[in-house]
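>>> One predicted model, sequence on top.
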Amino acid sequence: MARRALFLDRDGTVIVDTGYPRDPRSVQLLDGAIAAMKEARDLGYALIVVSNQSGVARGIITPEQLASVHSRMVDLLAAEGVVLDGAYYCTHGPDDGCICRKPRPGLIVDAAREHQFDLAASLLVGDKASDVAAGEAAGCASFQLGTWVEALAWVRARSRGIGGRNG
């Protein structure tokens, strides 16, 4: 069986989007994310976060603050029994022309290369159209998050080979 991943945006998908989070104490997991991530893991998906964090390039947050927020998210996930297989962040701004900034697929392609994932067997869930576009550009079936209940139903269907390519 091909090695497959569930790629997840961070803000608005795994954690509550507070707009350029700087304070790790403000990090809260999004309702439904834990259950969905656990079930995805049970279905054989590795869990990879892929996230634009242009606040660094814009000078809104520091790399250290980004790292602190990431660590807090990892700790909250671990406390619920969820361990990520990786996390990839693009800290460039929208006008930097970088290939890793979504909607470009660089973060996803890098993760797939490093972990030897089959992108055609992998999925992406994110809360923005740019997330979906990045997943599609990388060759993943992609779903724009409304609720985790909807997204999890889509993940289940995709894991059984049912349903359209994108949500």
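Perfect, I can see it now.

>>> From here on, just use CA atoms for contacts and neighbour counts.
OK.

>>> what sits against Leu77?
Taking CA atoms under 8 Å, 6 or more residues apart in numbering as the contact definition, Leu77 lies against 29, 34, 83.

>>> Show me the helices in this protein, by range?
Chain-ordered helices for the chain, with DSSP state H as the definition, fall at 33-42, 63-79, 106-115, 129-138, 148-159.

>>> ok, and which of these has the densest surroundings?
Most buried of the helices of the chain, by mean neighbour count (mean count of other CA atoms under 10 Å): helix 129-138, with a mean of 23.

>>> Return the closest of the contacts of Leu77 with respect to Ser122.
Nearest to Ser122 among the contacts of Leu77 is Val83, at 17.8 Å by CA to CA.

>>> related to what we said a few turns ago, reformat the helices of the chain as TSV; add distance to Thr13.
Supplementary listing: the helices of the chain in TSV, determined by distance: least, CA to CA, whole Å:
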stretch	distance to Thr13
helix 33-42	7
helix 63-79	12
helix 106-115	16
helix 129-138	10
helix 148-159	8
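
>>> Nearest to Arg4, out of those?
Of all the helices of the chain, it is helix 106-115 that lies closest to Arg4, at 8.7 Å by CA to CA.

>>> Let me know how buried Arg10 is, in neighbour terms.
Applying other CA atoms under 10 Å, we find 26 residues neighbouring Arg10.

>>> right, and Ala146 touches Ala129 too?
Just to correct that, residue 146 is Gly rather than Ala. No: using CA atoms under 8 Å, Gly146 and Ala129 do not qualify as a contacting pair, with a distance of 11.7 Å.

>>> Now do the longest strand belonging to the chain against helix 33-42, angle only.
Using DSSP state E, we find that the single longest strand of the chain is strand 45-52. If you take axes from the mean of the first three to the mean of the last three CA atoms, to 10 degrees, strand 45-52 sits at 130 degrees to helix 33-42.

>>> try this one next to it:
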Amino acid sequence: MTTANQAFVLLDRDGVINEDSDAFIKSPDEWLPIDGSLEAIALLNNHGYQVAVITNQSGVARGLFDLAILEKIHAKMHRLVAGHGGKITAVYFCPHGTDSTCNCRKPKPGLLLQCATDHHIKLSETVMIGDSYRDLQAAIAAGAKPVLVKTGKGEKTLAEHPNLNIPIFDSLYDAASHLTRTAP
């Protein structure tokens, strides 16, 4: 458990930390980090931020992979981040399909709210970095500060929503660099 008001940064996974795929990331071999993303997590950690991953994983509901495979994918992510001197404190995922009425599938705020409860996070002071519009919607719905990166679906999100009035960065590393330069 973390202390009250611990500084956290929340990250979407696919398209922010690792390369995204329209065919889904179905195995540890398909999980490939985006250049600089592992270093970005270490940079955040080195400046006092803990990192939690907030991710939709509808491939489970679609039968493309099971929870055991998802655990192996996340184990690889943890291992590679650690190899760069970083740590992901927690991973929250929604295994439900796109037609689900659950509260955990982004753009709904359930995963962010659960993370905030578990770690005593003040979401109004917490950044959520994503590449899709639903990541931004989930952040806003939870009361967090949305940030867009242009990796993954980010360019498409920006093209479809050109008037976003939020911070936008080329990559997770650029966003992390900005956050660590402007941290109080």
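Looks like it came in fine. Just so we're clear, the structure is a prediction, and the values are computed from it rather than from any experiment.

>>> one step back: the longest strand of structure 1 aligns to what range in structure 2?
The counterpart of strand 45-52 of structure 1 in structure 2, using TM-score structural alignment, spans residues 49-56.

>>> again with stretch 127-136 of structure 1
Using TM-score structural alignment, the match for stretch 127-136 of structure 1 in structure 2 runs over residues 131-140.

>>> Pull the distance from that stretch to the chain's centre.
10 Å (CA atoms, centre = their mean, to the nearest Å).

>>> got the contact list for it?
The set of residues that contact stretch 131-140 of structure 2 without belonging to it, under CA under 8 Å, 6+ apart, is 12, 15-16, 106-109, 112, 127-130, 145-154, 157.

>>> again, only this time at 6 Å
Taking CA atoms under 6 Å, 6 or more residues apart in numbering as the criterion, the residues outside stretch 131-140 of structure 2 that touch it are 106-109, 128, 146, 148-149, 153-154, 157.

>>> Stretch 65-76 of structure 1 too?
Around stretch 65-76 of structure 1, the neighbours that count as contacts under CA under 6 Å, 6+ apart are 22, 24.

>>> Which part of structure 2 matches that stretch?
Counting by TM-score structural alignment, stretch 65-76 of structure 1 falls onto residues 69-80 of structure 2.

>>> ok, average deviation of the matching stretch from structure 1?
Once the two structures are superposed, the average separation between stretch 69-80 of structure 2 and the matching residues of structure 1 is 1.1 Å (mean CA distance after the TM-score superposition for structure 1).

>>> quick one: the aligned residue in structure 2 for Arg104 of structure 1 from Ala142 of structure 2, how far?
In structure 2, the residue paired with Arg104 of structure 1 is Lys108, using TM-score structural alignment. Counting by CA to CA, to the nearest Å, the gap from Lys108 of structure 2 to Ala142 of structure 2 is 8 Å.

>>> again, but for Phe169 of structure 2
Phe169 of structure 2 sits at a distance of 21 Å from Ala142 of structure 2 (criterion: CA to CA).

>>> do Ile73 of structure 2 as well
27 Å.

>>> Most neighbours among the contacts of stretch 131-140 of structure 2, which one is it?
Comparing the contacts of stretch 131-140 of structure 2 by number of neighbours (other CA under 10 Å), Leu148 comes first, having 28 neighbours.

>>> That residue against Asp170, yeah?
No: taking CA atoms under 6 Å as the definition, Leu148 of structure 2 is not a contact partner of Asp170, at 8.5 Å.

>>> any shared contact partners between the two?
For the pair Leu148 of structure 2 and Asp170, no residue contacts each of them under the criterion CA under 6 Å, 6+ apart.

>>> Counterpart of Leu8 of structure 1 over in structure 2?
In the superposition onto structure 2, Leu8 of structure 1 corresponds to Leu11 when matched by TM-score structural alignment.

>>> I'd like to know how far its match sits from His178 of structure 2.
Remark: distance between Leu11 of structure 2 and His178 of structure 2 (CA to CA) = 15 Å.

>>> likewise Val127 of structure 2?
In this view, Val127 of structure 2 and His178 of structure 2 are 12 Å apart by CA to CA.

>>> ditto for Asp131 of structure 2
Distance from Asp131 of structure 2 to His178 of structure 2, by CA to CA: 17 Å.

>>> quick one on the thing from earlier: reformat the contacts of Leu77 of structure 1 as TSV; add distance to Val74 of structure 1.
Listed next are the contacts of Leu77 of structure 1 as TSV, based on distance: CA to CA, whole Å:
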residue	distance to Val74 of structure 1
Leu29	10
Ile34	12
Val83	7
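
>>> of the residues you listed, which stay in contact in structure 2?
Here these are checked against structure 2 with both residues aligned by TM-score structural alignment, their matches' CA atoms under 8 Å, and the contacts held in both are 34, 83.

>>> Let me see the contact set for Ala141 of structure 2.
Pro109 are the contacts of Ala141 of structure 2 under CA under 6 Å, 6+ apart.
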